[in-house]
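Engineer: For reference, the sequence and a predicted model appear below.
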Amino acid sequence: MTGPTGVRCTLMRGGTSKGAYFLAEDLPADPAARDDLLLRIMGSPDPRQIDGLGGAHPLTSKVAVVSASADPDADVDYLFLQVAVDRAEVSDRQNCGNILAGVGPFAVERGLVAPGATETSVRVRMLNTNERAVATFPTPGGRVDATGDAEISGVPGTAAPVVIEFPAGDAPLLPTGRIRDTVAGAEVTCVDNGMPTVLMPAAALKVTGYEQPKDLEEDLALADRLREIRLAAGELMGLGDVGDATVPKLTLLAPPRSGGAVATRTFIPVRCHTSIGVLGAASVAAGLRLPGGVGEGIAELPRHGDRVRIEHPTGFLDIDAVIDPDAGAALRTAVVRTARTIFDGTVFPRPPAHPSGGNDGSAPR
């Protein structure tokens, strides 16, 4: 059987997402050629992604492109690419903190970083935003070992912890310069602690904030309202026209129900996240600590310590968040995630579309 040339690929679960990890040298240098290849590898555009690696959901249609970094303050460069499921679109306009959890172990396994005898720290430059992170994980005997007792909501079983710390960046925590804004008639707090995020009370949108993601997605009036707010917030946050982007994220806030600080429902952009992204949660945690933000009167912040527990539809995510409210800056952000290699080998992409228009991934008619 003949077909397209295979590409070396590692499929990993990173946090509560799943994606294909590649060395940059194994993909075309030209972004257009790279994106065409990735669409064919993931099986897009097709709602089922039946002819590729994708799992028919944005959380399982992700790509990490990793390379040794020329920056003396980083070990590796990480480019995150979101591959649309039902559209021929690949976006680099955001980071992904969950897929980030697999970058350090991947870099060690592929020989980009030498492992330590007991644990390894990998300094990562996130090319999407030029922000930094340090991922630390166990390497007993100088080998990546994914077994451990760390448990994260939304993932069965336990695994080795990957502690990700985000140094304070240069971007303002408050992109609009204000703790509260009125956007398309809604009171919001716009915050960026690694992920541009718009916080708003769920009750203001006539929902409880405890609904199942599927039920929220089926609320067409809510979807229209969220689009209106997101487009206006994008302009206000300096992101320009975000009609075709997945940022900013929109997070609805409600009082906690399970011992956390707040209950959340997050939209990417109108699909409701079944959990919450790492960087989105980091922005939520920082936003909750801002006096006068929309979280006041909703969130129940801990009296002691830096840890903020963010409840989401399938459990919770703990974020260590320290901010300077006077300066409007994040001082420290850290999170515990887990990651695991599912397979490592060769992936064979779907053949390129025929000039006559066939083989384009569309559903049969």
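Structural biologist: Received it, and whenever you're ready, just let me know what you need. Numbering: from 1, shown residues only.
Engineer: CA only for contacts and neighbour counts going forward, please
Structural biologist: Noted.
Engineer: can you pull the contacts of the residue most central in space within the chain?
Structural biologist: Geometric centre of the chain, nearest residue: C96, 2.9 Å, by Cα atoms, centre = their mean. Neighbouring residues of C96 by Cα atoms under 8 Å, 6 or more residues apart in numbering: 80, 277-279.
Engineer: ok, structure two:
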Amino acid sequence: MTFAAQLKIPATYLRGGTSKGVFFTLDALPEAARTPGPARDALLLRVIGSPDPYGKQIDGMGGATSSTSKTVIVSRSQRPDHDVDYLFGQVAIDSAFVDWSGNCGNLSAAVGPFAIAQGLVDPARIPHDGVATVRIWQANIGKTIVAHVPITAGAVQETGGFELDGVTFPAAEVQLEFLDPAAEEEGGGGAMFPTGNLIDDLTVPGVGTLEVTLINAGIPTIFLNAEALGYTGTELQNAINDDPKALAAFELIRAHGAVRMGLIARVEDAAKRQHTPKVAFVAPPRPYTASSGKPVEQADIDLLVRALSMGKLHHAMMGTAAVAIGTAAAIPGTLVNLAAGGGERESVRFGHPSGTLRVGAQARKVDGQWQVTKAIMSRSARVLMEGWVRVPPP
């Protein structure tokens, strides 16, 4: 019996923010995987090591968490005033499913550096020393991200002194601007507030009726008050992830919220849309000890936020959820804004399980509707490994 050799595909393994993923240029993929469909999904599942009934992704590049089970495809942009198109695939761990319904804000920080290193950005726009501006079209949700990438001696600068809670070592700072971040296309349900309200009552069978803020910004997100769930907002991962009843309740909230937001037609459809919407709970500031042992003082933050991704409490904060937090905080009357003390603001610093994060947002009311022109935050990114990823042929 003869056996076929593994496929050898050019790829780069990058950390972006508090996530890691396998990055590909579109033209490096096998021809069948260059267009959306089953062949692409099957390839990416095999690269990451899913589906894995053991939940470990031992036979792939995934790290068995929502933060490390990610793939990215980047290509030269066909759109005017953009350098590259960026497509994000969230790979399920224990099922054969790739979710294309939203963006990854953390890995967005690595798209600009990757694009420059792969020669996808016009060299004339790369300074010898300084900051390169990379204009990114986020293809999942149809939005523009502007990445400001530090350059030293004509190459992407990866080392530096910027510290990001949730990442152990410092690196170079990459500033991101999410322009007009209210989700509209594949990743959202239309308006920033799909129900037209800043706060809604959401009835979830088996859980109760809860006050929620339903927002499409960065990524569709359902915000709740921590107190209504019996939490303080200072919880770390184990407090939620080791509680099956809590996880089941959050999934029910997510499913019913997704229907209310117009993202799915039936509660049962939530299983096929695991990446969006996100669920987060908020609380007024209070001191706590982060997962690293670092103390977070009440005076250090404006509010507390804990968010779930792919059915588990996130170890830090998803970048897209941070955009939603910053946007909601800037609009008086949302649960996020009220937890932060109310009033108008253009930035907010919130506490998450790994520490703190600051995000800015510029909001205004136009013809009675809230609009956010952009949200801004800083992350870091660096190449962990580059070369080829190998997978058995289909």
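Structural biologist: Yep, it's here. Every value quoted in this text rests on a predicted model; they were computed, and no experiment measured them.
Engineer: Can you check the contacts of C96 of the first structure and name whichever has the most neighbours?
Structural biologist: V278 (28 neighbours; other Cα atoms under 10 Å).
Engineer: any idea which helix or strand carries V198 of the first structure?
Structural biologist: strand 196-201 (DSSP states H and E).
Engineer: in that strand, what counts as buried?
Structural biologist: 196-201 (16 or more other Cα atoms under 10 Å).
Engineer: and it, what does it pack onto?
Structural biologist: strand 186-192, strand 249-254, helix 278-288 (3 or more Cα pairs under 8 Å, 6 or more residues apart in numbering; DSSP states H and E).
Engineer: Quick check: next helix or strand after the longest one?
Structural biologist: This means helix 278-288 of the first structure. Following helix 278-288 of the first structure toward the C-terminus (DSSP H and E): strand 307-312.
Engineer: What residues in the second structure pair up with the helix or strand just after that next one?
Structural biologist: Downstream of strand 307-312 of the first structure, the first helix or strand assigned by DSSP H and E is strand 315-324. Here strand 315-324 of the first structure aligns to the second structure at residues 355-364, judged by TM-score structural alignment.
Engineer: average offset between the matching stretch and the first structure?
Structural biologist: Following superposition, stretch 355-364 of the second structure is found to deviate from the first structure by 1.2 Å on average (mean Cα distance after the TM-score superposition for the first structure).
Engineer: coming back round to it: what does the residue nearest to the centre of the first structure align to in the second structure?
Structural biologist: Match for C96 of the first structure (TM-score structural alignment): C104.
Engineer: From G17 of the second structure, how far off is its match?
Structural biologist: As judged by Cα to Cα, to the nearest Å, C104 of the second structure and G17 of the second structure stand 10 Å apart.
Engineer: Then T373 of the second structure?
Structural biologist: In terms of Cα to Cα, T373 of the second structure sits 23 Å off from G17 of the second structure.
Engineer: which SS class is the closest residue to G328 of the first structure other than its chain neighbours?
Structural biologist: Of all residues beyond its chain neighbours, the one nearest G328 of the first structure is L173 (5.9 Å), with distances taken as Cα to Cα, 6 or more residues apart in numbering. Assigned by DSSP: H, G, I helix; E, B strand; the rest coil, the conformation of L173 of the first structure is coil.
Engineer: can you list the buried residues of strand 196-201 of the first structure in JSON lines and add distance to A186 of the first structure?
Structural biologist: As requested, the buried residues of strand 196-201 of the first structure are exported to JSON lines (distance: Cα to Cα, whole Å):
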{"residue": "P196", "distance to A186 of the first structure": "17"}
{"residue": "T197", "distance to A186 of the first structure": "14"}
{"residue": "V198", "distance to A186 of the first structure": "11"}
{"residue": "L199", "distance to A186 of the first structure": "10"}
{"residue": "M200", "distance to A186 of the first structure": "8"}
{"residue": "P201", "distance to A186 of the first structure": "9"}
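Engineer: Am I right that R257 of the first structure sits in a helix?
Structural biologist: No: the assignment for R257 of the first structure, made by three-state DSSP, is coil rather than a helix.
Engineer: what sits against it?
Structural biologist: A263.
Engineer: Could you pull out the strands in the stretch 101-250 of the first structure for me?
Structural biologist: Secondary structure of the stretch 101-250 of the first structure (DSSP state E, counting those that start in this stretch): strands located at 119-126, 131-138, 162-166, 181-183, 186-192, 196-201, 249-254.
Engineer: hmm, back to that, and the residue nearest to G328 of the first structure, what pairs with it in the second structure?
Structural biologist: Superposed on the second structure with TM-score structural alignment, L173 of the first structure falls opposite M192.
Engineer: check contacts around that match.
Structural biologist: Here M192 of the second structure is in contact with 182-183, 215-217, 370-371 (Cα under 8 Å, 6+ apart).
Engineer: Same question for P127 of the second structure.
Structural biologist: With Cα under 8 Å, 6+ apart, P127 of the second structure has these contacts: 151, 154.
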